[in-house]
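Chemist: Build me a model from this:
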Amino acid sequence: MDAAQYLRKSRMEEGMDTEEVLAKHRKALAEYAAANGIHIIETYYEVVSGESLYARPEMLRLLEDVEDGKYDAVLCMDLDRLSRGRMKDQGIILDAFKDSGTLIVTPEKTYDLSDEIDDELAEFKTFMSRREYKIINKRLQRGKAQTIRDGCYVANAPYGYRKVTIDRKPTLEIVESEAAYVRMMFEMYADGYGCVAIARHINTLGAKPRRCDAFNRSTVALILKNPVYIGKVVWDRTKHVRKGARGNPKHITIQQTRDHWVIVDGLHPAIIDKELFGQVQDIMAGRYIPPANDGTIKSPLAGLVKCAVCGRNMQRMGTNTDTLYLLCNTPGCCAGAKLAFVELRILQHLQRTLAELSIETPAVRIKDTSAQEASLAVIRKEQKAADAQKSRLYDLLEMGEYDIPTFRERMAKVKDKIAALEQKEAELLLVIDQAHTADPAELARRIKAVLDAYDTSDAAHRNALLKGVIQTVWYRKKKKTAPSDFQLTIDLKYN
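Modeler: Purely as a prediction, here's the structure:
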């Protein structure tokens, strides 16, 4: 019997190392499969723990393969690993197995959903696991609320601190090698230096942030605004809106204003004194308006313009004179420009494109994509090799060839490689798709509709209009050049 195995950490295993848990489960399922004549041909590692089905990418990939009839069965440690989310999601998962005739195999029991008794039992077990999940979640929230009130709850250790437990309470202790840079940031800002200058200076001194290669304007600004450095614990700085909750097409994270934060005295020691912290906050309040996501779109170019040098999204920045700029957060990268100049240049490009397109142009314009298709084949071959390498890493961990730190380091590199290949694959597929289905007449009609409605629209509507005809705007500008001396490469949506 050909089968896949699905590995996912359960709620009861929270706090345990994910790689260790999944390696243990993989070994147990491999032993069960060998004893029962089951041939495992694919493994799906779910390293995220989202409640929603759409927050579990490996489960979505598994369901596609199950619906295609790729496997006779799917192995998992128990039924809860497959389906413990919302009732709607549970129905989607169970229906996929039932319609395809794929068995669900656990060390405890095999479920054949074409059998009425197994089908009812699976529905009952998933219902009970969902109820158990809600009870556990409520307990966790009550416990978290209490630790917040006690001033000892810390979700993540910010730069300059590490998490510790004192008297069974989670808190922070100072990492002096990082705290020295934190003090330097506050002192330099109070002396009149900007976030970009501070980032450049501490990068040259060898400072390394936790989640990226180097400090930039945004990471410095976040540190300067964080009350944790004066011994406070902050809660509710963000809130989450689920996909579809407000008609939004995807899950969004909203940065809440300071008056919505919950700030209490923490148990951890302060790195910065309150006087210096207050001085920095006063300077920041009068110097610029930091961009923040409050659930609304304020820029017509949001998510459209990318730096052509580093590939990152250009960020909107407002000043106290209400002039908006587009800036690249990568230190030493492209120079910024006024947002209005970039917006005008994009509209002018659309006007020229509309003038060039003719309604009588043939409906389909086929381009030669043999080079792109050859590149796509190479990328998919590399993806297959990377997936095999990822699987071998787990084997080597189980055999004791790697220790946990080495495993994590090598797994991170493989994951980065896979992500880069997936990005290249998506870009090539878009080019091929546009080349084969490009309809200039339809594009002309859509561009005309955008230009006709643009002047009377607000920022959010303008953003939606532009995204209807533009895939990406690539921005490039050299340092110390004229304000309007920048170059744009605009990828249009032909279909």
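Chemist: contacts, neighbours, all on C-alpha from now
Modeler: OK.
Chemist: Surely residue 474 forms part of a helix?
Modeler: No. Secondary structure of residue 474 (DSSP: H, G, I helix; E, B strand; the rest coil): strand, not part of a helix.
Chemist: Would you agree it is in contact with residue 346?
Modeler: No. Counting by CA atoms under 8 Å, residue 474 does not reach residue 346; the two are 10.9 Å apart.
Chemist: Next, work out how far apart residue 118 and residue 407 are.
Modeler: 39 Å (CA to CA, to the nearest Å).
Chemist: Then residue 135?
Modeler: Distance, residue 135 to residue 407, by CA to CA: 35 Å.
Chemist: Over to residue 163?
Modeler: In terms of CA to CA, residue 163 sits 23 Å off from residue 407.
Chemist: In this protein, what residue spans correspond to helices?
Modeler: Secondary structure of the chain (DSSP state H): helices at 18-35, 57-67, 79-82, 87-100, 116-149, 176-190, 195-204, 217-225, 274-287, 339-356, 370-398, 404-437, 440-454, 459-467.
Chemist: now the ones you listed as TSV including mean neighbour count and distance to residue 42?
Modeler: Below are the helices of the chain laid out as TSV (neighbours: other CA atoms under 10 Å; distance: least, CA to CA, whole Å):
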stretch	mean neighbour count	distance to residue 42
helix 18-35	16	12
helix 57-67	17	10
helix 79-82	20	16
helix 87-100	17	16
helix 116-149	15	23
helix 176-190	18	43
helix 195-204	18	43
helix 217-225	17	40
helix 274-287	14	53
helix 339-356	16	46
helix 370-398	15	9
helix 404-437	15	17
helix 440-454	17	42
helix 459-467	19	38
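Chemist: Turn those helices into JSON lines, columns for distance to residue 317.
Modeler: Below are the helices of the chain laid out as JSON lines (distance: least, CA to CA, whole Å):
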{"stretch": "helix 18-35", "distance to residue 317": "38"}
{"stretch": "helix 57-67", "distance to residue 317": "33"}
{"stretch": "helix 79-82", "distance to residue 317": "44"}
{"stretch": "helix 87-100", "distance to residue 317": "40"}
{"stretch": "helix 116-149", "distance to residue 317": "33"}
{"stretch": "helix 176-190", "distance to residue 317": "18"}
{"stretch": "helix 195-204", "distance to residue 317": "13"}
{"stretch": "helix 217-225", "distance to residue 317": "11"}
{"stretch": "helix 274-287", "distance to residue 317": "11"}
{"stretch": "helix 339-356", "distance to residue 317": "9"}
{"stretch": "helix 370-398", "distance to residue 317": "37"}
{"stretch": "helix 404-437", "distance to residue 317": "27"}
{"stretch": "helix 440-454", "distance to residue 317": "22"}
{"stretch": "helix 459-467", "distance to residue 317": "15"}
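Chemist: Could you also give me the structure for this second sequence? I'd like to compare it with the first:
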Amino acid sequence: MTEPRVGLYLRLSREDEEEGESQSIANQREYLRQYASARGWSVAAIYTDDGYTGTNFDRPGFLRLLADVEAGRINTVLTKDLSRLGRDQIGTMYYYQIYFPQRRVRYIAVSEGIDTGMGGSGELILPFLAAANDFYTADISRKVRTALEVRKRSGRFIGAQPPMGYRKDPETPGRLIPDPETGPVIGLLFRTFLSCGSVSGTARALTAGGIPTPSQYKKGPQSRFPGLWSGTMVRRVLTNPTYAGHLTQNRARKVGYKVEKRVTLPREDWIVVPNTHQPLVSQQVFDRAQELLAVRSYAPRTGSSHLLTGLAFCGGCGSPMTYVRGRGGSCYMVCQGSRRGGCPSSHCMREDAVIETIRRQLAELAAGISRQAEPPQEQSRGEGESRAIDRWTEAAGLLYRDRAAGLLTEEEFRALLGAARRAREAAEFCRHQASVAREAARQAEALERLDRDTLTALVERVVVHHDKTLEVVFRFRRPEAG
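Modeler: I've put the predicted structure just below:
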């Protein structure tokens, strides 16, 4: 008979710790050593996974055990009980019924009398034990989820890593406080988006500005695509009410207690607790961002979208303007509230007349811009803004160097870095405003060529009054007189 080359496998998860000392790593080790010694077996190796769940088999100790099995170093595996091997029914049955027998490895779950080398009643009860262990894990998972949901609804942050811009309050568990290093990035992101009206444009601006991504702040420099912001990253920040001071959790969940993959949950499943911590942006700024996101992503359920869909509103009741087709084929904009009886004014305007008014106002603004900024002067102004941005970026780098050299205290560094960032943000804003205004001038004489994205970048909203006058609110500053 082949001499047993015994490997002891020990495993303990956080859930198992609640069962007491009987399941401790030390207890398992001593229990199995005594069992092997009583039979005259020498222990070749001990494999330990302390703090690892049994719902999957991707555990470092278990993987080393498998490697030694494949190399022929181990031909007998001992565990205290079947649940130490695993709590996933399918995986446990695979190793017990297929993997170990194919490699002529004897497996013994000592306390339950399961021994592949002896056969007998142990094999009959194995499927029931595996199912019971699986059920135990499912029940524990359900209880943990329930307890965590109670904490979430009480306004306590339970995640391992706070969202970018915040850190955990060391004095109050479950409370978030602004991070002085990453908090300003959130404000910059919102300002950039409200200025340009584009998620992808915001991502490009942050990347061009060398702003570290959320994963860089969490994990350090990335090996792939360092500093590359995406539209998904930007949208995730813009839609998170946590930044307006309302702790928001449960935005995603695991597919199941055995599967690590996460799925995004719809907004109605989020857990939002109002006014739990200091906001990084005002409620007004956050709401405006949501309105802009809704406008840019709006698509009618039937028919084709119109150029001003989601941008035009009634000046009387604030309802959106909707569209109806006249007998002659002309399209009219009508107050949605008046069609439902909720607005006393029943005014309407032809869509082409509204578009012509916007075109004319843009042309007037373009003329003002042209008078105030001749091309050489405009080019010089742009170069000056770029130099200012480069200067403040370089200044920020020098501050990091001086802090590392011990020339600045942490308090001095934070204060000076904040001032440098604010100055750079102001220069970036001025450069962007000039760019948007130039784009408005370029498009002014040919509004019909404007696509949906360009128009929403230029126009914030159009208010149609009962006397058929229009109020057009642009997203860029009008040129100053003089």
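Chemist: TM-score for the pair, please.
Modeler: Scored against TM-score structural alignment, normalised by the length of the second structure, the superposed chains reach a TM-score of 0.44; 277 aligned residues with a CA RMSD of 5.0 Å.
Chemist: re earlier: need the residues touching each of residue 474 and residue 346 of the first structure.
Modeler: Common neighbours of residue 474 of the first structure and residue 346, counting by CA atoms under 8 Å, 6 or more residues apart in numbering, are residue 490.
Chemist: now for the helix or strand where residue 435 of the second structure lies, which elements pack on it?
Modeler: Using DSSP states H and E, the element containing residue 435 of the second structure is helix 410-443. Under the contact criterion of 3 or more CA pairs under 8 Å, 6 or more residues apart in numbering; DSSP states H and E, helix 410-443 of the second structure touches helix 183-196, helix 351-372, helix 375-404.
Chemist: Show me what counts as buried in the next helix-or-strand element following that helix.
Modeler: Using DSSP H and E, the helix or strand that follows helix 410-443 of the second structure towards the C-terminus is helix 452-458. For helix 452-458 of the second structure, the buried set under the neighbour-count rule, 16 or more other CA atoms under 10 Å, comprises 454, 455, 456, 457, 458.
Chemist: If you count contacts, what does helix 452-458 of the second structure end up packed against?
Modeler: helix 283-297.
Chemist: If you count contacts, what does the helix it packs on end up packed against?
Modeler: helix 183-196, helix 231-238, helix 452-458.
Chemist: Just the angle for the longest one relative to helix 283-297, thanks.
Modeler: Helix 183-196 of the second structure and helix 283-297 are oriented at 50 degrees to each other (axes from the mean of the first three to the mean of the last three CA atoms, to 10 degrees).
Chemist: Output the contacting helices and strands for helix 183-196 of the second structure.
Modeler: In this structure, helix 183-196 of the second structure packs against helix 199-208, helix 231-238, helix 283-297, helix 410-443, with contacts taken as 3+ CA pairs under 8 Å, 6+ apart.
Chemist: how about 10 Å then?
Modeler: For helix 183-196 of the second structure, the elements it packs on are strand 166-168, helix 199-208, helix 231-238, helix 283-297, helix 410-443, helix 452-458, judged by 3 or more CA pairs under 10 Å, 6 or more residues apart in numbering; DSSP states H and E.
Chemist: how about the longest one: buried residues?
Modeler: Going by neighbour count (16+ other CA under 10 Å), the buried part of helix 410-443 of the second structure is 413-414, 417-418, 420-421, 423-434, 436-438, 440-441, 443.
Chemist: If I take that helix and helix 351-372, what angle do their directions form?
Modeler: Orientation note: helix 410-443 of the second structure sits at an angle of 120 degrees relative to helix 351-372 (the same axes, to 10 degrees).
Chemist: show me what contacts residue 188 of the second structure?
Modeler: When contacts are counted by CA atoms under 10 Å, 6 or more residues apart in numbering, residue 188 of the second structure touches 194, 202, 206, 211, 281, 421, 422, 425, 426, 429.
Chemist: got JSON lines for the residues you listed, with distance to residue 371 of the second structure too?
Modeler: Listed next are these as JSON lines, based on distance: CA to CA, whole Å:
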{"residue": "194", "distance to residue 371 of the second structure": "27"}
{"residue": "202", "distance to residue 371 of the second structure": "30"}
{"residue": "206", "distance to residue 371 of the second structure": "32"}
{"residue": "211", "distance to residue 371 of the second structure": "36"}
{"residue": "281", "distance to residue 371 of the second structure": "37"}
{"residue": "421", "distance to residue 371 of the second structure": "33"}
{"residue": "422", "distance to residue 371 of the second structure": "30"}
{"residue": "425", "distance to residue 371 of the second structure": "27"}
{"residue": "426", "distance to residue 371 of the second structure": "24"}
{"residue": "429", "distance to residue 371 of the second structure": "22"}
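Chemist: Tell me the one among those nearest to residue 85 of the second structure.
Modeler: Nearest to residue 85 of the second structure out of the contacts of residue 188 of the second structure is residue 211 (CA to CA; 46.2 Å).
Chemist: In contact with the nearest residue to residue 202 of the second structure once chain neighbours are set aside, which residues?
Modeler: Setting aside the residues directly before and after it, residue 202 of the second structure is nearest to residue 193 in space (CA to CA, 6 or more residues apart in numbering), at 5.4 Å. By CA under 10 Å, 6+ apart, the residues touching residue 193 of the second structure are 199-203, 205, 234-235, 238, 289, 292-293, 457.
Chemist: Fine by me, thanks again.
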